[in-house]
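Asker: the amino acid sequence is not available; the structure is as follows:
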């Protein structure tokens, strides 16, 4: 039992520390690289958690494959069946949460497309009438291409140059397919609670990625900063509470930090030495999670083998 706990507990606890390391890594990477690092880490940690639970769940079945009677397994590890049942229940809860989140994402898309149908389409931009101050990137759905949805109220709140920034920002979300990254990380939070912090961090860096793209498109970082600040202030009066993943908007995230970043020079690549150190840090995180999952599977198999040898010896 001690060996199994030594294998399972670290595998399930690993994401708490790895999430903190990944968030720190994201803070020193350029926005695009930070987003990919956060998404990859979330996938890896979710996969490692599932591998640990599946391995624990399969202990009685592995024993049967090794022709070890269940009473013998319980003699060696009395908690084998309760632990397997607990792992199975956790996986059922995870599956339920994943389905719930997935259907919520689809419902948000359905509602957003219904809203877009009420507006006037001009190329990839849909202008929705009304006094609400809102704008968001609407991903493609059921054969329809992505759109930038903006309300008349938002257009009135911005100056002409600022409107260009707004549209460039939302188009960057669409062209970069940022909604896919956000959905992947949001779904991963159903697997392990430690990954919720990665979802928050990813939201900020996705907005920073789109901010930098918008600033580059208009060629004026100060104008981009002013447009984002004005859009956020105007939009804060009326929030559309029905929005959420997978929709992304210029008015979300910690706006003061985003504006401050735009008032600084464009982020460049890290110095070679620092970059290598950060990459090695992420690689160590990846390797640690992979080794934990492999060690778990191997250790459980060896544990059952040990029980089989004991039975044969008897």
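Answerer: Structure's in. What do you need? These numbers were taken from a predicted model, which means no experiment stands behind them.

Asker: contacts and neighbour counts: CA atoms only from here.
Answerer: Fine.

Asker: tell me how far residue 46 lies from residue 11.
Answerer: Between residue 46 and residue 11 the distance is 11 Å, computed by Cα to Cα, to the nearest Å.

Asker: over to residue 26?
Answerer: Between residue 26 and residue 11 the distance is 23 Å, computed by Cα to Cα.

Asker: go on, residue 254?
Answerer: From residue 254 over to residue 11 (counting by Cα to Cα), the distance is 32 Å.

Asker: structure two is appended below for comparative analysis:
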């Protein structure tokens, strides 16, 4: 059992290191690459965590498949069933958190769409009457296509060129389906707390991605920077568009976004830096994938080896697992 616990402990601890590596990697990547890297890392880290819990939950069942009586399992591994129950309880908690977060997502979308009643507009633009200063990208909902929602207060606040930046920014969110990337990381964070550290980074890079698209459309980075700054300064406090699943030009660390727009357009890192970033992400991907496969295969092989040992029958893999047990301690813990 020691070997099983070591494998699972490593896989459950991996998201803390993986989230740190992914966060540092995105600092040297253009916004688009950073967003996709964060979403991929979140999915892989969540998958590795789930595989660890599923593997622990299946230990007693794997033992029964090897025709090993559960009483004998408990005699040798007293913690087998409690650990399996704990893993099952952990997965139930994760399921409850995922369902709650999904309901929250749908509820927020419903409220946002309800808030657009009485709005006017043309094409993908909806202008909501009122003095509130707000703007956000509203994803598709129940057959209704995505829309850019802007209050009349925001429209009056911005100059014509700045309005163009704001609308281009929100349209970039819709065109890039940024709410889906945000949803992936937000839901994956319900599986392991370490993944939650990626949500802030993703939110920032999603806004930076839309900022860069807007700046490219208007053809003036300084105008884009001024529009983002003005919209954020005049935006209503407690905006309904703070984060997942709605995305707003006024959210995130605005000073850093404005500063980035005043610099040259970011490009993919070249040479050694690009290779180092690719290598870091490759190591993360391989670590999670190999860890998941190793756990799934290793648990079955270890239970088979242990059952043969307990039943007194020879096992072809006893040398390998026996050596590992010798290094890690007794398998009865």
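Answerer: Arrived safely. For clarity, every value in this text was computed on a predicted model and none was experimentally measured.

Asker: give me the TM-score for this pair.
Answerer: After superposition, the two chains reach a TM-score of 0.97 (TM-score structural alignment, normalised by the length of the first structure), with 313 aligned residues with a Cα RMSD of 1.2 Å.

Asker: could you pull out the strands for the second structure?
Answerer: 125-128, 135-138, 147-151 (DSSP state E).

Asker: out of the ones you listed, which one sits most buried?
Answerer: The highest mean neighbour count among the strands of the second structure belongs to strand 135-138 (a mean of 28), with neighbours defined as mean count of other Cα atoms under 10 Å.

Asker: so what does it touch, helix or strand wise?
Answerer: Where contact means 3 or more Cα pairs under 8 Å, 6 or more residues apart in numbering; DSSP states H and E, strand 135-138 of the second structure is packed against helix 80-114, strand 147-151, helix 160-175.

Asker: tell me the buried residues in stretch 318-327 of the second structure?
Answerer: By neighbour count, and taking 16 or more other Cα atoms under 10 Å as the criterion, the buried residues in stretch 318-327 of the second structure are 318, 321, 322, 325.

Asker: what lines up with the third one in the first structure?
Answerer: When you say that, I think you mean residue 322 of the second structure. Residue 322 of the second structure maps onto nothing in the first structure when the alignment is built from TM-score structural alignment.

Asker: how much space between residue 322 of the second structure and residue 5 of the second structure?
Answerer: From residue 322 of the second structure across to residue 5 of the second structure, the span is 16 Å (Cα to Cα).

Asker: cool, residue 226 of the second structure as well?
Answerer: Going from residue 226 of the second structure to residue 5 of the second structure by Cα to Cα gives 55 Å.

Asker: do the same with residue 290 of the second structure
Answerer: Counting by Cα to Cα - residue 290 of the second structure and residue 5 of the second structure are separated by 17 Å.

Asker: same deal with residue 241 of the second structure?
Answerer: Taking Cα to Cα as the measure, residue 241 of the second structure and residue 5 of the second structure are separated by 43 Å.

Asker: what about those two, which has more around it?
Answerer: Taking residue 241 of the second structure and residue 5 together and counting by other Cα atoms under 10 Å, residue 241 has the greater number of neighbours (20 against 15).

Asker: the more buried one: what's it in contact with?
Answerer: By Cα atoms under 8 Å, 6 or more residues apart in numbering, the residues touching residue 241 of the second structure are 135, 136, 247, 248, 251.

Asker: closest to residue 181 of the second structure out of these?
Answerer: Distances from the contacts of residue 241 of the second structure to residue 181 of the second structure were compared by Cα to Cα; the smallest belongs to residue 247, at 11.4 Å.

Asker: my guess is the closest one meets residue 171, correct?
Answerer: No. Proximity of residue 247 of the second structure to residue 171 does not meet the contact threshold set by Cα atoms under 8 Å, at 10.4 Å.

Asker: what sits up against stretch 261-277 of the second structure?
Answerer: With Cα under 8 Å, 6+ apart, stretch 261-277 of the second structure has contacts from 25, 28, 29, 30, 211, 212, 215, 221, 222, 224, 225.

Asker: swap the cut-off to 7 Å and go again
Answerer: The list of residues contacting stretch 261-277 of the second structure from outside it, by Cα atoms under 7 Å, 6 or more residues apart in numbering, reads 25, 28, 29, 30, 221, 222, 225.

Asker: repeat for stretch 46-57 of the second structure
Answerer: Contacts to stretch 46-57 of the second structure, defined as Cα under 7 Å, 6+ apart, come from residues 8, 11-12, 83-85, 87-88, 188, 191-192, 288, 292, 295-296, 299.

Asker: next one: stretch 122-129 of the second structure
Answerer: Counting by Cα under 7 Å, 6+ apart, 116, 119, 120, 121, 147, 148, 149, 150, 151, 152 sit against stretch 122-129 of the second structure.

Asker: and the end-to-end length of it?
Answerer: The stretch stretch 122-129 of the second structure measures 14 Å between its terminal residues, going by Cα to Cα.

Asker: repeat that for stretch 238-248 of the second structure.
Answerer: The distance separating the two terminal residues of stretch 238-248 of the second structure, taken as Cα to Cα, comes to 12 Å.

Asker: same question, stretch 26-36 of the second structure
Answerer: Across stretch 26-36 of the second structure, the terminal residues are separated by 10 Å (Cα to Cα).

Asker: just to revisit the earlier point, show me which of residue 247 and residue 171 of the second structure is the more surrounded one.
Answerer: Of the pair residue 247 of the second structure and residue 171, residue 247 is the one with more neighbours under other Cα under 10 Å, namely 28 against 23.

Asker: can you pull the contacts of the more buried one?
Answerer: Residue 247 of the second structure makes contact with 136, 137, 241, according to Cα under 7 Å, 6+ apart.

Asker: shared with the first structure, which of these?
Answerer: With the contact criterion set to both residues aligned by TM-score structural alignment, their matches' Cα atoms under 7 Å, the contacts of residue 247 of the second structure that also touch in the first structure are 136, 137.

Asker: most centrally placed residue in the first structure?
Answerer: Here the mean C-alpha position of the first structure is nearest to the C-alpha of residue 185 (Cα atoms, centre = their mean), at a distance of 1.6 Å.
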